[in-house]
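In: okay, predicted coordinates and the sequence, questions at the end:
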Amino acid sequence: MSNNKLMIQGTTSDAGKSVMVAGLGRVLARKGVKVAPFKSQNMALNSAVTIDGGEIGRAQAVQAQACGLAPHVDMNPVLLKPNTDTGAQVIVCGKALKDMDAVTYHKFKPELLQIVLDSFERLGQGMDIRLVEGAGSPAEVNLRDSDIANMGFAEAANCPVVIVADIDRGGVFAHLYGTYALLSESEQQLVQGFIINRFRGDVSLLTSGLEWLEQKTGVPVLGVVPYLHGLYLESEDAINVAQTADDATFTVVVPGLPRISNHTDFDALRLHPQVNLVFVRPNEPLPAADLIILPGSKSVRGDLAALRQQGWDKQIERHLRFGGKVLGICGGYQMLGKRIHDPLGIEGEPGSSDGLGYLDTETTLAENKTLKQVTGTLSLEGKQAELLGYEIHAGVTTVNGEQPFVLAGVNDGAISDDNQVIGGYLHGVFDKTEACELLLSWAGLTNSVAPDMDAMREAGIDRLADALEQSLDLERMFPGVAKW
């Protein structure tokens, strides 16, 4: 197997590609190997901002952290952010290019291949190994033409491939054998091994199946990774609703908007021992809450219309009438103002919409997206806390008279005169312990003990790396790069 690049593909979405790259990156980094993550094409509404003001998938930012690197746009040169069921904003090398429907984008992909390969080449400078994550499944034969995310990239870059499958879903041997069988002969020659992920029980019970799979394909099984209960890693796209607190009494409710973005904003609340975090699905009423948070959105006016269609606007009004608090983040902040204008049709049909009217603000969506990391001081009710966040938004918001709630680094957002409603652009506002505790104190939770998210991220990556080091044949995967 080549020792300077390796691609992890999966039999399905969520098979374990992202976590394998993150875990292997940490394994190699701990051995002193210079390693970088790469994903040619990512589709996710959960994105991250690089230091130089680019936008990439959050999974690659987590993988960069695992490798001991700062996130860079070359780690994810193509990012697709869906804004309808058939279309997405296409982000190339960190910057928004244009919106495309699926058919148009499929025709455009050949033009992107060289851009992807150039990013991959630049990323390799000074690196011993590049770990590449595939997208979805390589067995999607309808997408094989012009593929840049799986075997199309692997063949163009002459990159060996390992295929991972999630046994917890069931049918793992069918997934692996079927995926391999659907590959072309040249693609099969790139497959160097299989990994079985999230196994519960005695590995000896798999022996006959592993032998059968190797006999049928001629491809070795490089290891069986155990199911890691309670592992915390930021989710790439699917919202993680697993709750850690069984007896929490402080309830935070997040309406599940159709195009909700950057849902990892709420991980610190989901993992908070005193907080019951509730994501409300469509056609469900908002339950009684201490705090309602309107999340970020890729299609703000469309999601605002959906919120009203669900009747959630009336339920928010009732929540405030009974003394509850409301916080809006990014798109949610825009919704809390008086008007939202989209004259250029940035997120849909051109036009304007009435906001919920709880903040004296007005937003106009602009062509150039704001992308930046922000360090500041959260100031509420005479108290202050250091804050580290990031901005990803197309809107320019005018605040009329109301005080900003983030100071020192940047003035951001607004607080209503009655102190019940806050809005701001910063994502990640709950990640710093002191800022999380101050916001929850404003919302009514006394003596909050917020989790240390930085420590939890590091602990999760290290735990994953430990499991991979124990369960995978790393010498076979990375011959000669370290002492295993």
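Out: Structure received.
In: contacts and neighbour counts: CA atoms only from here.
Out: Fine.
In: buried sites along the top strand by length along the chain?
Out: The longest strand of the chain (DSSP state E) is strand 361-380. Within strand 361-380, the residues scored as buried using 16 or more other C-alpha atoms under 10 Å are 361-366, 370-380.
In: another one to put next to it:
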Amino acid sequence: MTLPFRTLMVQGTTSDAGKSTVVAALCRLLARQGVAVAPFKPQNMALNSAVTLDGGEIGRAQALQAIAAGIAPHTDMNPVLLKPSSDTGAQVIIHGRVRAEMNARDYHQYKTVAMAAVLESHARLLARYEAVVVEGAGSPAEINLRDRDIANMGFAEAVDCPVVLVADIDRGGVFAHIVGTLACLSESERGRIVGFVINRFRGDIALLEPGLDWLEAQTGKPVLGVLPYLHGMYLDAEDAVQPAQAGAGAFRIVVPSLPRMSNHTDFDALRAHPEVDLRFVRAGEAMPPADLVILPGSKNTRGDLAWLQAQGWPAYLARHLRYGGKVIGICGGFQMLGRTVADPHGVEGAAGSSAGLGLLDIETELAREKRLALLEAQARFDDAGIALRGYEIHMGVSNGPACERPAFVIDGRGEGARSEDGQVLGTYLHGVFDDPSAANALLRWAGLRGERAVDTAALREASLERIAEATRPVFERLLSVLSRAGGSATARSGT
């Protein structure tokens, strides 16, 4: 098909307005039409990340969007990734590799360098694909971030592309969000917004129509469509953890909601499991009885370890194990289970060493170099052969007697560790519950009797198809609007 754009950007009036899912839907719809399309996010701030085939690290949402487009995730799809390690600092990742740890002020000065990386990646994607669909970050109306902006209108202006603005009606105040956002933009920025998408609507559309008419009259721009609130979606979250809620299953899994928890998508398959009740426990909340406790990954292992200790988790874990419960640690959670976690180079904060939980006989030292690796292999778990899919993203090395009792054996090589009594297990592999055979083996070890693990790939694919179908009227209206724009500057985007 002949497209009226090369680059199209989706921005939102707020964070979590639905930018990621709209981009994924547009990528899927374009791919259905035989268009070679790639997703792109200039700058992402997220603790959920994915490892790419070219050996780098990008935001989880861009990996999902690549799946929607039918292509392999690549570091050019998210050239700048910020992984917060504190309230004021973050690890800065450029083209998939750690560049530095910076505070907010230093990064603001660094944005000119980051913008060069952004434009370089965008140019490479345009050379390889017919279309690039771009996701903005946060909101373009954040006045304090307008200077040197690389994430929203700063990028759109630099590459001269049209913009679709998404607003979430479920939050309330959707018309104020849209009109207020336009009021905060410059004339040229307002001019490149080609229309609005209202997301997460539930109710009688007839009651919304007077508001839509008013919005179009006030702004002179079309509402491209209204997307319904879709329940039961299985899509990788970019960052926010859904509120804790009681599950339907009888097998109880508890996860501490660490302040700097990373890659909590590890638990998506368990949340969807029909026999599992998974709870995230936040600061100050009561720790319920559990069959299995899982310590998640962390972007600040020593800081989150101190949080666990201050919240009383050591005593809870000791009681849990005394009554026969099991514990799994993933990545940073694995490191916390050991005797010590040392950070001699200050890669995650102040240099120093912390006493661990002492549940595994290992010691961990954080290193400057981050290990990034994809894994898809047959492995041994206890006496069973399992299909193991996962990935590693960590900056530490763990050693000790517990490593002689590995969690998994892969091609004759041990991975992870176990306690001498067999109740505690640690692994550096994220995504270990995504394959049904691995999930079943781990849950059997933890005490669940059943073989009903979730096929996460099938759930994800079904959800992508659902959002694509829901977005199809928006897509068709968008193509019509852009085609009518003809020779305007925005219609010539990416050339």
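Out: Everything's here; your move. Remember, it's a predicted structure, so these values are computed and weren't measured experimentally.
In: the first helix or strand past the longest strand of structure 1 going along the chain vs structure 2, mean deviation?
Out: As assigned by DSSP states H and E, the chain's next helix or strand after strand 361-380 of structure 1 is strand 383-399. In the superposition with structure 2, the aligned residues lie an average of 0.8 Å away from strand 383-399 of structure 1, counting by mean C-alpha distance after the TM-score superposition for structure 1.
In: next SSE after strand 383-399 of structure 1?
Out: strand 406-407.
In: helices of structure 1, residue ranges please.
Out: Taking DSSP state H, the helices of structure 1 run over residues 17-30, 58-67, 102-123, 151-157, 172-181, 185-190, 207-217, 267-270, 300-309, 312-321, 331-335, 433-443, 453-471, 474-477.
In: how about residues contacting the first one?
Out: Okay, so that is helix 17-30 of structure 1. 8-10, 34-37, 59, 62-64, 66-68, 131-134, 164, 233, 236, 461-462, 464-466, 468-469 (C-alpha atoms under 8 Å, 6 or more residues apart in numbering).
In: then the fourth one?
Out: Applying C-alpha under 8 Å, 6+ apart, the set of residues contacting helix 151-157 of structure 1 from outside is 7, 40, 113, 117, 138, 144, 146-147, 160-161, 187, 190.
In: for the third one, same thing?
Out: Under the contact criterion C-alpha under 8 Å, 6+ apart, helix 102-123 of structure 1 has outside partners 36, 38, 40, 74-75, 77-78, 86-88, 130, 146-148, 153, 157.
In: same thing but at 10 Å, please
Out: Residues outside helix 102-123 of structure 1 that contact it (C-alpha atoms under 10 Å, 6 or more residues apart in numbering): 35-41, 72-78, 80, 82, 85-88, 90, 92-93, 99-100, 124, 129-130, 132, 143, 145-149, 152-153, 156-157.
In: the fifth one now?
Out: The set of residues external to helix 172-181 of structure 1 that reach it, using C-alpha under 10 Å, 6+ apart, is 10-12, 137-140, 163-167, 169, 187-188, 191, 194-197, 209-210, 212-214, 216-217, 219.
In: and if we set it to 7 Å?
Out: 11, 139, 165-166, 188, 213 (C-alpha atoms under 7 Å, 6 or more residues apart in numbering).
In: and those residues, which are buried?
Out: By neighbour count, with 16+ other C-alpha under 10 Å, the contacts of helix 172-181 of structure 1 hold 11, 139, 165-166, 188, 213 as buried.
In: residue in structure 1 matching residue 406 of structure 2?
Out: Superposed on structure 1 with TM-score structural alignment, residue 406 of structure 2 falls opposite residue 404.
In: reformat the buried ones among the contacts of helix 172-181 of structure 1 as TSV; add distance to residue 476 of structure 1.
Out: Below are those laid out as TSV (distance: C-alpha to C-alpha, whole Å):
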residue	distance to residue 476 of structure 1
11	21
139	25
165	19
166	21
188	18
213	18
